[in-house]
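>>> With the input below, show me the fold.
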Amino acid sequence: MVSQIPKETCPRPFLKWAGGKGRLITQYIDYFPKHYKTYYEPFLGGGAIFFYLHPPAARLTDINAELITTYRCVRDHVEELISLLQAHQNKHNKDYYYDVRAYPEGNDIEKAARLIYLNKTCFNGLYRVNSQGKFNVPVGRYKNPSICAENILRTASAALSTSEIEQADFTNILNYAQSGDDFVYFDPPYYPLSETSYFTAYSSYSFGENKQLQLRDIFAELAQRGVKVMLSNSDCEFIRKLYSDFNIHTISATRSINSNAKKRGKITEVLVTSY
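Sure, this is the predicted structure:
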């Protein structure tokens, strides 16, 4: 079931992430199931929903290997990670950023510190890779970026301590979630509202229409098993038709990533539930 913890000690995301759900949680609260034992999130990203719910048991997965390595290091080696981030913070400048961006080598903790450092100092906190799978976001214009948020990292580490964290494709969920004791939240790359809004570059792994159809089939299979399933996606005819057999709720959101500032602003999204 959903745990209740004092607000001041609530864990929260340690990464900025495109499509993060932190600002939408107040609209989601009424739709979270009241009782479940194990929480599953196959598109982990920044993990805002996981950190808000703070479930007693969870299996967290993502296709992005660097992201999963980072979560594991926050869970298992947070003090060593903090030390490396403090070093990055002391050295940070534009030239240092591009030097770090150019060289992804190192052990897992060094790779995790690199990802967090780049995430906190790159333009808009945007995770994007090129066709070779290399991070290619330019440096952001921050006067004093918060690179090493020690309290956030330690609180996140404690929240992750009872979680399984694995690199996996979303289809892997069928091997685990089986019954009404399980709650699955899907936050996939959204179906594009236009050609210019087609952003799926969280990894070199694309998420086109066929993947959206496959995800719907998995959603339906889990629902048939009695699993509590919730999904976020674009508010468009394609998605509404795809999930027409389920409960569809309209959520008010803010589009914050667009090359044209005038095209940022309020939009609607859908929240689909099986229950």
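>>> When you work out contacts or count neighbours from here on, use the C-alpha atoms and nothing else.
Will do.
>>> Tell me who's in contact with the residue nearest the centre of the chain.
When CA atoms, centre = their mean is applied to the chain, the residue found nearest the centroid is residue 45 (1.7 Å). Contact partners of residue 45, counting by CA atoms under 8 Å, 6 or more residues apart in numbering, are 17, 20, 62, 67.
>>> What segments of this structure are helices?
Here the chain has its helices, by DSSP state H, at 25-28, 48-53, 65-76, 78-91, 94-102, 108-121, 150-160, 209-225, 237-242.
>>> Of those helices, which is nearest residue 140?
helix 108-121 (5.6 Å; CA to CA).
>>> how far away is the residue lying farthest from the centre of the chain from residue 133?
Ranked by distance from the centre of the chain (CA atoms, centre = their mean), the top residue is residue 95, with 28.6 Å. According to CA to CA, to the nearest Å, residue 95 and residue 133 sit 22 Å apart.
>>> and what of residue 253?
Taken as CA to CA, the span from residue 253 to residue 133 is 29 Å.
>>> Tell me which of those two has more neighbours.
With neighbours defined as other CA atoms under 10 Å, residue 253 and residue 133 compare such that residue 253 has more, 16 against 13.
>>> can you redo the contacts of residue 45 as JSON lines with neighbour count?
Formatted as JSON lines, the contacts of residue 45 follow (neighbours: other CA atoms under 10 Å):
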{"residue": "17", "neighbour count": "19"}
{"residue": "20", "neighbour count": "17"}
{"residue": "62", "neighbour count": "20"}
{"residue": "67", "neighbour count": "25"}
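>>> can you pull the contacts of the residue lying closest to residue 234 once chain neighbours are set aside?
In space, and not counting its chain neighbours, residue 234 is closest to residue 269: 4.9 Å by CA to CA, 6 or more residues apart in numbering. Contact analysis of residue 269 by CA under 8 Å, 6+ apart lists 232, 233, 234, 235, 250, 251, 252, 253.
>>> The structure of the following sequence is requested for comparison with the preceding one:
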Amino acid sequence: MKRLPPLIKWSGSKQSQAIFIASCAPNNFNTYYEPFLGGGAVVGILQPRKAVCSDINNPLIALWKLIKEKPGLVVKNYGENWNELQKEGYKFFYKARDRFNHGESPHDLLFLSRTCVNGLIRYNQQGKFNNSLHYTRKGIHPDRFAKIATDWNQRIKNCVFLTTDYRKATKNARRDDFIYLDPPYFNTRGRYFGTINFEEFLNYLSGLNDKGIKFALSYDGMRADKNYIVEIPKTLYKRHLLVPFGNSTFKKVQDRKVEKVYESLYLNF
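Alright, predicted model coming up:
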């Protein structure tokens, strides 16, 4: 398996862990489900023969559909936005941010993710994108992005993309399918797009076990000497792995300290 450059920068992306997570997938499965798609790092590595990928973020899913169906249009729009940023500087970034908050264009979402501070997709309590321009970075060059978009287009040809919640997205899953789950952390409380009810989610996992459906769950973890591991009932999984996630982005931004981060991977098989 070869590491794949991200199509879109996404908070909580499993870019650095995707190869390891993909290596933990069952040797054989029918349909692959990823109901918290985000940056799609794992599906990009797995390249399943049949997949259902979803998220509740509508412009994000719209972007994935465009990459699958009209990658040239995505590349063209990104190039135009990138060139305007080089001409107008910060004024264009905030113009694009305002435009996105009013129209939720997938093209604007892509551009913002590539030019905002550390690529952190953040929303305020009103659901508006609120991260700032990363002044020391110009964003990925359009020529390089075009190559990435072409690569992703080839990797997601067998994917169906849906804008819906995780329960509806996986309602047709069966015993011979595999689900990868990467939900928003319970303690982030809406700083990023979307939250889930923790108890309802645990009941959902229990239901997957009852149906004999294999799943892998990325959740909680550790940072330096701080333990953020949540009490996932041991009856819901068979293996709990701590996977290196890299360094804390927030610490690097706030006080330049480097702290190693590990995330949990729970497997029910």
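>>> what's the counterpart of the residue farthest from the centre of structure 1 in structure 2?
Residue correspondence to structure 2 (TM-score structural alignment): residue 95 of structure 1 is matched to residue 91.
>>> any idea how far its match is from residue 98 of structure 2?
Residue 91 of structure 2 sits at a distance of 11 Å from residue 98 of structure 2 (criterion: CA to CA).
>>> How about residue 112 of structure 2, nearest residue that isn't a chain neighbour?
Closest to residue 112 of structure 2 by CA to CA, 6+ apart is residue 97, at 7.0 Å.
>>> Which residue in structure 2 aligns with the residue nearest to the centre of structure 1?
In structure 2, residue 45 of structure 1 lands on residue 38 (TM-score structural alignment).
>>> how near is its match to residue 177 of structure 2?
20 Å.
>>> again with residue 84 of structure 2
Taking CA to CA, one finds residue 84 of structure 2 at 45 Å from residue 177 of structure 2.
>>> before we move on, what about residue 188 of structure 2?
In terms of CA to CA, residue 188 of structure 2 sits 30 Å off from residue 177 of structure 2.
>>> more neighbours, those two?
More crowded of residue 188 of structure 2 and residue 177, by other CA under 10 Å: residue 177, with 21 against 11.
>>> What is the equivalent residue in structure 1 for residue 55 of structure 2?
Using TM-score structural alignment, residue 55 of structure 2 sits opposite residue 62 in structure 1.
>>> who's in contact with its match?
Residue 62 of structure 1 touches 42, 43, 44, 45, 68, 166, 167, 168, 169, 170, counting by CA under 8 Å, 6+ apart.
>>> Can I get the buried part of those as one PyMOL selection?
PyMOL command restricting the contacts of residue 62 of structure 1 to the buried ones, with burial defined by 16 or more other CA atoms under 10 Å:
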select buried, resi 42+43+44+45+68+166+167+168+170
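>>> Could I get the contacts of residue 62 of structure 1 in JSON lines, plus columns for distance to residue 117 of structure 1?
Below are the contacts of residue 62 of structure 1 laid out as JSON lines (distance: CA to CA, whole Å):
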{"residue": "42", "distance to residue 117 of structure 1": "24"}
{"residue": "43", "distance to residue 117 of structure 1": "22"}
{"residue": "44", "distance to residue 117 of structure 1": "19"}
{"residue": "45", "distance to residue 117 of structure 1": "16"}
{"residue": "68", "distance to residue 117 of structure 1": "16"}
{"residue": "166", "distance to residue 117 of structure 1": "22"}
{"residue": "167", "distance to residue 117 of structure 1": "21"}
{"residue": "168", "distance to residue 117 of structure 1": "24"}
{"residue": "169", "distance to residue 117 of structure 1": "26"}
{"residue": "170", "distance to residue 117 of structure 1": "27"}
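>>> Any chance you could list what contacts stretch 135-143 of structure 2?
Residues from elsewhere that reach stretch 135-143 of structure 2 (CA under 8 Å, 6+ apart): 75, 78, 79, 82, 85, 86, 90, 114, 115, 117.
>>> Could you single out the nearest of the residues you listed to residue 268 of structure 2?
Nearest to residue 268 of structure 2 among these, with distances taken as CA to CA, is residue 114, at 35.4 Å.
>>> Spatially nearest residue to that closest one, not counting backbone neighbours?
residue 139 (5.3 Å).
>>> what does that neighbour align to in structure 1?
With TM-score structural alignment as the criterion, residue 139 of structure 2 matches residue 145.
>>> Number of residues surrounding that match?
Neighbour tally, residue 145 of structure 1, other CA under 10 Å: 14.
>>> quick one: contacts for residue 58 of structure 1?
Per CA under 8 Å, 6+ apart, neighbours of residue 58 of structure 1: 38, 39, 40, 41, 162, 163, 164.
>>> do that again at 7 Å, thanks
38, 39, 40, 163, 164 (CA atoms under 7 Å, 6 or more residues apart in numbering).
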